[in-house]
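Enquirer: need a 3D model of the following:
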Amino acid sequence: MSSEQIIVQQPEERANQLILLFHGVGDNPISMGEIGKFFAVSFPQAQVISVGSPDICDFGRGFQWFSVQGVTEQNRQPRVDAAMPAFVQIVRDWQQKTGVTPEHTTLVGFSQGTIMALESTKVEEHLASRIVAFSGRFSSLPEIPITAATVVHFIHGEQDPVINPFQSKSAAERLKSLGCDCTLDLQAGMGHGLDSHMINTAIAHLKNYQPKSHQH
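Expert: Below is the predicted model of the structure:
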């Protein structure tokens, strides 16, 4: 089953970077497309796409990357792993369509979309150079370093009742302990959602943060 994908911005000339946004469970690409507009304004030469999951949500409405019915710490990982090939293929397809390499690709996730983006670093040597991890987590913390070519920006609401901000804290600590490149920003007073400050924090990191792999 194919997924709905919303082109938020397609530059007139060839895109110099690719920004893909991935929604949370029970949501759709329209809402993340609204978030994508902020990135489009800041990066006018970027192709910005809000990607919908190919799977209809098995409760309520919207779509899901994997089912959360009866999800536990034990069974989450197999569900993520089963969904990962389709997720990776979507990213590779857009890289091929736009001619943009992984070095110039950014994955922006929210909640379950963040889980998929983070977990992709375990199975793909180099899918993207940046991951903006809004309000998410690893399904299970990595045991070995992710590629040095990928920088992760964790951004999480301090009052998130759905995915505890401890998940982003512990993920950032684990990546740093493995020698990986990442940042962590916690938004005071924010629950499970996004506000303009969180989005602007992400954009500032994408514009200004110098990856350790580029420093000599």
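Enquirer: only C-alpha atoms from now on, for both contacts and neighbour counts.
Expert: Fine.
Enquirer: where's residue 97, which helix or strand?
Expert: Using DSSP states H and E, residue 97 sits in helix 76-98.
Enquirer: next helix or strand past that helix?
Expert: Downstream of helix 76-98 (by DSSP H and E), the next one is strand 105-110.
Enquirer: now the angle from that next one to helix 76-98?
Expert: 140 degrees (axes from the mean of the first three to the mean of the last three C-alpha atoms, to 10 degrees).
Enquirer: tell me which helix or strand comes right after strand 105-110.
Expert: Downstream of strand 105-110 (by DSSP H and E), the next one is helix 112-123.
Enquirer: give me the contact list for the helix or strand just after that following helix.
Expert: Once helix 112-123 ends, the next helix or strand along the chain (criterion: DSSP H and E) is strand 130-134. Identification of contacts with strand 130-134 by C-alpha atoms under 8 Å, 6 or more residues apart in numbering yields 105-111, 114, 117-118, 150-156, 194, 202, 206.
Enquirer: following up with a second sequence; could you model it the same way so I can compare the two?
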Amino acid sequence: MTTQPGDAIPVTVPAPHDLITSWPEQPQQLFLLFHGAGQKPSDMLDMAQRLSRQFPQGVVACVAAPHAYDEGEGFQWYSHRGESDENRPERLLPARLELSATVRAWQRHTGLGPERTALLCFAQSATVALEAVAAEQDLAARLFAVAGRFDRLPEQMHQHTCIHWMHGKDDEVMPYQAAVEAGYRLRDLDADFSVDVFPETGHCVTEEMEQRIFHLLANHVPLRLWRQAMAEAGQPDTPPPSSLH
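Expert: From the prediction side, this is the model:
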């Protein structure tokens, strides 16, 4: 059996603070929602309930970050206290491994693999998840990252995960330029991605963002499948519409 990053990290599924909005008898999809630092799974509950209605064959769960927030109530993947560009990588690595272990534990528990898994992440969780899918090509088929960032822009990126990045242009916690810079890098790396910057939007998940997420879930064709279909049809390798908005 292949050893995966984070396999030695114990994960309980579901954990005591996790919220599950649907778990059908024969699930076909796995949707895991991860909140921001200082938040709780209940902060993602509205979107989870909407996902449950839209995808009745899916397991939908709001997952708690594993550590108590050190500035008050809620949970976190790592501490922002004293965070700097120099020490962020050493905080992100264990957080990335914990998130990967959490996702894989849910996959084992539900019997649903990476190809049936979508991650919906906000803020700190989005940052950790971006690092995770950049490092592991078999973690999830889709990542919806809202108000996150790469610690350092990746040097390479696979096409096994569709990255859908959303950011508010008025975000004062995580400036939107992080999304734009990452978009240009991902384009240069021939990654499967989209970047949407929302005007007059701060550090939050809005109704407009949720609408975009549901549109992409229903309509986005993974780049590798697009190219495979074009090749089988004898068509030139014409790229899909622009991924930067």
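Enquirer: related to what we said a few turns ago, find me the equivalent region of the helix holding residue 97 of the first structure in the second structure.
Expert: Counting by TM-score structural alignment, helix 76-98 of the first structure pairs with residues 88-110 of the second structure.
Enquirer: so which bits of the matching stretch are buried?
Expert: Residues of stretch 88-110 of the second structure classed as buried by neighbour count (16 or more other C-alpha atoms under 10 Å): 92, 94-107, 110.
Enquirer: now the strands for the first structure?
Expert: 5-9, 17-22, 46-51, 55-56, 63-64, 105-110, 130-134, 151-157, 182-187 (DSSP state E).
Enquirer: tell me, how many residues neighbour residue 60 of the first structure?
Expert: 9 (other C-alpha atoms under 10 Å).
Enquirer: likewise the one 10 residues further on?
Expert: Neighbours of residue 70 of the first structure under the rule other C-alpha under 10 Å: 7.
Enquirer: got it, and the one 5 residues further on?
Expert: By the measure other C-alpha under 10 Å, the count of residues near residue 75 of the first structure is 12.
Enquirer: do the same with residue 134 of the second structure
Expert: Neighbours of residue 134 of the second structure (other C-alpha under 10 Å): 19.
Enquirer: you'd agree it is up against residue 154?
Expert: Yes: the criterion here is C-alpha atoms under 8 Å, and residue 134 of the second structure meets it with residue 154 at 7.0 Å.
Enquirer: quick check: closest non-adjacent residue to the spatially most central residue of the first structure.
Expert: Centroid-nearest residue in the first structure: residue 109, 2.8 Å away (criterion: C-alpha atoms, centre = their mean). Of all residues not flanking residue 109 of the first structure in the chain, residue 22 sits nearest, at 4.7 Å (C-alpha to C-alpha, 6 or more residues apart in numbering).
Enquirer: what does that neighbour correspond to in the second structure?
Expert: Matched by TM-score structural alignment, residue 22 of the first structure corresponds to residue 34 in the second structure.
Enquirer: quick check: the match of helix 76-98 of the first structure compared with the first structure, mean distance?
Expert: Following the fit onto the first structure, the mean deviation recorded for stretch 88-110 of the second structure is 1.0 Å by mean C-alpha distance after the TM-score superposition for the first structure.
Enquirer: return the distance of stretch 155-164 of the second structure from the chain's centre.
Expert: Chain-centre distance of stretch 155-164 of the second structure: 12 Å, with C-alpha atoms, centre = their mean, to the nearest Å.
Enquirer: adding distance to residue 40 of the first structure, write the strands of the first structure out as a markdown table.
Expert: Listed next are the strands of the first structure as a markdown table, based on distance: least, C-alpha to C-alpha, whole Å:
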| stretch | distance to residue 40 of the first structure |
| --- | --- |
| strand 5-9 | 6 |
| strand 17-22 | 9 |
| strand 46-51 | 6 |
| strand 55-56 | 26 |
| strand 63-64 | 24 |
| strand 105-110 | 12 |
| strand 130-134 | 15 |
| strand 151-157 | 18 |
| strand 182-187 | 22 |
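Enquirer: since that was my last question, I'll sign off now.
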